[in-house]
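Peer 1: Using only what follows, build the 3D model:
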Amino acid sequence: MNRVNLFAASVVLACTALVSAPTVAQDHAHDTAHNKVSIEHPWSRPTPPGTPMGVGYMAITNSSDRDITLISVTTPRAGKVTIHESLMTDGIMRMKPLTAGLPIPAGETVELKPHGYHMMLEKLTAPLEEGERVPLTLDFDGADDLDVELNVEPLDGTAGHSANHEEEAESHSH
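Peer 2: The predicted model follows:
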């Protein structure tokens, strides 16, 4: 009789695990926009020797049905990375740190570009060099972290981007 009770208890336990497993997976799916965030064209520009800051740009697409927020960025190439927005105020371009992160609305793409949203790579360990790939980890609230690489593109604009971002890096001070 003990074997029958043991067998029955094992069957009940196995069935409970099978029934609750999909619920756990579904709950996790609601907590993050898993595999629903994509990054296009992450890039930067070379920095002159002695310049302690660089910039990073990219397009972030949130294909999920939930808003997410880019809350932080890290790289071994800089002491810290901050997220900023450039704003024109009374004819003067100013940068404002986004201390609460950068919202990426559901179903939308937010572009980090010169004179708009951008990342400041502060306290560089060495100048950024053309052709270098700079590893970044993007930390999202509402989505999984993503590892990407910024491609350091030539200053002559052959990659098709404006070279005005150097002005942002040079005018930015803490």
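Peer 1: For the rest of this, base every contact and every neighbour count on C-alpha atoms.
Peer 2: Fine.
Peer 1: Ser171: neighbour count?
Peer 2: When counting by other Cα atoms under 10 Å, one arrives at 11 neighbours for Ser171.
Peer 1: I meant to write Glu111 there.
Peer 2: Neighbours of Glu111 (other Cα under 10 Å): 17.
Peer 1: For it, which non-adjacent residue is spatially closest?
Peer 2: Leaving aside its chain neighbours, Glu111 sits nearest to Ala59 (4.2 Å; criterion: Cα to Cα, 6 or more residues apart in numbering).
Peer 1: ok, and that neighbour, which helix or strand is that part of?
Peer 2: Assigned by DSSP states H and E, Ala59 belongs to strand 53-62.
Peer 1: For that strand, enumerate the helices and strands it packs against.
Peer 2: strand 37-44, strand 102-104, strand 109-112, strand 117-124, helix 165-171 (3 or more Cα pairs under 8 Å, 6 or more residues apart in numbering; DSSP states H and E).
Peer 1: And the fourth one, what does it pack against?
Peer 2: Strand 117-124 makes packing contacts with strand 53-62, strand 78-89, strand 109-112 when contacts are defined by 3+ Cα pairs under 8 Å, 6+ apart.
Peer 1: So which of the helices and strands packed on strand 53-62 is the most surrounded?
Peer 2: Mean neighbour count (mean count of other Cα atoms under 10 Å) peaks for strand 117-124 among those, with a mean of 22.
Peer 1: One more, please, to line up against the first structure:
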Amino acid sequence: MLKASNWILGALMGATVITSAWAHPEAAHVEAHNVWARASVPGQQASGAFMQLTAREPLRLVGVETPAAASGEIHEMKMEGDVMRMRQIEGLDLPQGQVVELKPGGYHLMFQQLKAPLQDGSEVPVTLVFTDAKGETSRLHLQVPVKRLAPQPAHGAAAAPGHGAAHNH
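Peer 2: The predicted structure is shown next:
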């Protein structure tokens, strides 16, 4: 019986990693889907991470932490006249039940002063930091897959869930 229950648990955990970013049900305030980080090359000092976030209550993304870089930041890109500009922002509001997309050319996470190149096919640990309306802090821990190019949704599928494990404290 123990072997069967271990197999079932392993299968369920594997299915969770394949089908969506995962959060502990007792503390899940945010779901992350389509999670990925852009691979870098030797000497490159920065890279970005992208995903779709859906909050179960109004939250604000206020920080990003990763051991892969000296610092993590929340950035936005937007047109100012004829020039696309990127800048760090203090936080990003996540309205309850609405998908907020972090994507190339828009809001995204930046990893500054990479400690080593982000290798295609590897994973990088990332922690997102949120505050709620009461000012309480929570964290979402992700294992973010590193890709050379943005993952493409399955043919005919709407936004397919990302590959990566997550849990929230």
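Peer 1: what sits against the aligned partner of Ser44 of the first structure in the second structure?
Peer 2: Using TM-score structural alignment, the partner of Ser44 of the first structure in the second structure is Ala37. Neighbour list for Ala37 of the second structure: 47-50, 144-147 [criterion: Cα atoms under 8 Å, 6 or more residues apart in numbering].
Peer 1: again with Val30 of the second structure
Peer 2: 23, 53-56, 140, 168.
Peer 1: ok, and those residues in the first structure?
Peer 2: When you map the contacts of Val30 of the second structure onto the first structure and apply both residues aligned by TM-score structural alignment, their matches' Cα atoms under 8 Å, the shared contacts are 53-56.
Peer 1: how about stretch 63-74 of the first structure: buried residues?
Peer 2: When neighbours are counted by 16 or more other Cα atoms under 10 Å, the buried residues of stretch 63-74 of the first structure are found to be 63-64, 66-74.
Peer 1: My error: substitute stretch 85-97 of the second structure in the last question.
Peer 2: Applying 16+ other Cα under 10 Å to stretch 85-97 of the second structure flags 86, 91-92, 94-95 as buried.
Peer 1: Between its first and last residues, how far does that stretch reach?
Peer 2: One end of stretch 85-97 of the second structure sits 29 Å from the other (Cα to Cα, to the nearest Å).
Peer 1: try stretch 52-71 of the second structure
Peer 2: Stretch 52-71 of the second structure end-to-end distance (Cα to Cα) = 21 Å.
Peer 1: And that stretch, how far out from the chain middle?
Peer 2: For stretch 52-71 of the second structure, the separation from the chain centroid amounts to 7 Å (computed by Cα atoms, centre = their mean, to the nearest Å).
Peer 1: now stretch 41-54 of the first structure
Peer 2: 18 Å.
Peer 1: again with stretch 131-141 of the first structure
Peer 2: Counting by Cα atoms, centre = their mean, stretch 131-141 of the first structure comes out at 7 Å from the chain centroid.
Peer 1: hmm, back to that, I'd like the contacts of Ala37 of the second structure laid out as TSV, including distance to Leu114 of the second structure.
Peer 2: Listed next are these as TSV, based on distance: Cα to Cα, whole Å:
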residue	distance to Leu114 of the second structure
Ser47	8
Gly48	11
Ala49	13
Phe50	17
Val144	15
Pro145	16
Val146	14
Lys147	16
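Peer 1: and the gap between Leu12 of the second structure and Ile18 of the second structure?
Peer 2: 10 Å.
Peer 1: More neighbours: which of the two?
Peer 2: Between Leu12 of the second structure and Ile18, counting by other Cα under 10 Å, Ile18 is the more crowded of the two (15 against 12).
Peer 1: That one belongs to a strand?
Peer 2: No - read with DSSP: H, G, I helix; E, B strand; the rest coil, Ile18 of the second structure is helix and lies in no strand.
Peer 1: What residue in the first structure is paired with it?
Peer 2: With TM-score structural alignment as the criterion, Ile18 of the second structure pairs with nothing.
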